[in-house]
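Undergrad: can't give you the sequence, but here's the structure:
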């Protein structure tokens, strides 16, 4: 029951992130929105893994977290470099 409520809140947060991605005034705002959406996706998969008691999804969360870190570093470098 509680996990369902948290998943609904994450879905609403994803809607806000998608809105910021579409209507962000600067590139930096859009990059932050993409990162926020990625974090929400990882959190949702982790909650689904807990709910379904699936250990393979925890491996996916771990890999997504590592890829997300590398993506954050490369996007930060890209935003910093552009005028």
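TA: The structure has been received and is ready for your questions. Bear in mind the structure is a predicted one, so any value in this text is a computation, not a measurement.
Undergrad: Please make it C-alpha for all contacts and neighbour counts, starting now.
TA: OK.
Undergrad: so what secondary structure elements neighbour the one helix or strand residue 56 maps to?
TA: Per DSSP states H and E, residue 56 falls inside helix 55-81. Applying 3 or more Cα pairs under 8 Å, 6 or more residues apart in numbering; DSSP states H and E, we find helix 55-81 packed against helix 27-52.
Undergrad: Now do the buried residues in the helix it packs on.
TA: The neighbour-count check on helix 27-52 (16 or more other Cα atoms under 10 Å) flags 30-49 as buried.
Undergrad: another structure for you, compare them:
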């Protein structure tokens, strides 16, 4: 019984996070300002990491946890690069 409840909870969590990712994608495309788009991209990466981890727990595979780590690292680097570009005008000095 608890295994079925855990699977149901992971499915509900994955759907909820997927809706959040879709809304962040909408804000990324329709954001009125550059700052809104940068924050939407950062939130999109966090949502994608959460979704991949939830799916990894649901399907019991360690491969998805490694994929979540790669997505998190790429998200951090891209957020730092975009922030430097917005504040300084270039990424590498």
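TA: That came through fine. It should be emphasised that the depicted structure is a prediction, and the values quoted were computed from it without experimental measurement.
Undergrad: Map residue 29 of structure 2 across to structure 1 for me.
TA: Aligning on TM-score structural alignment places residue 29 of structure 2 opposite residue 22 in structure 1.
Undergrad: could you measure that match against residue 79 of structure 1, distance?
TA: Using Cα to Cα, to the nearest Å, we find residue 22 of structure 1 at a distance of 17 Å from residue 79 of structure 1.
Undergrad: now residue 48 of structure 1
TA: 33 Å.
Undergrad: Repeat that for residue 27 of structure 1.
TA: Distance, residue 27 of structure 1 to residue 79 of structure 1, using Cα to Cα: 7 Å.
Undergrad: next one: residue 1 of structure 1
TA: 41 Å.
Undergrad: More neighbours: which of those two?
TA: Taking other Cα atoms under 10 Å, residue 1 of structure 1 and residue 79 do not tie; residue 79 has more neighbours (12 against 6).
Undergrad: residue in structure 2 matching the more buried one?
TA: Under the pairing rule here (TM-score structural alignment), the equivalent of residue 79 of structure 1 within structure 2 is residue 86.
Undergrad: Repeat that for residue 49 of structure 1.
TA: Using TM-score structural alignment, residue 49 of structure 1 pairs with residue 56 in structure 2.
Undergrad: I'm done for today, thanks for sticking with me.
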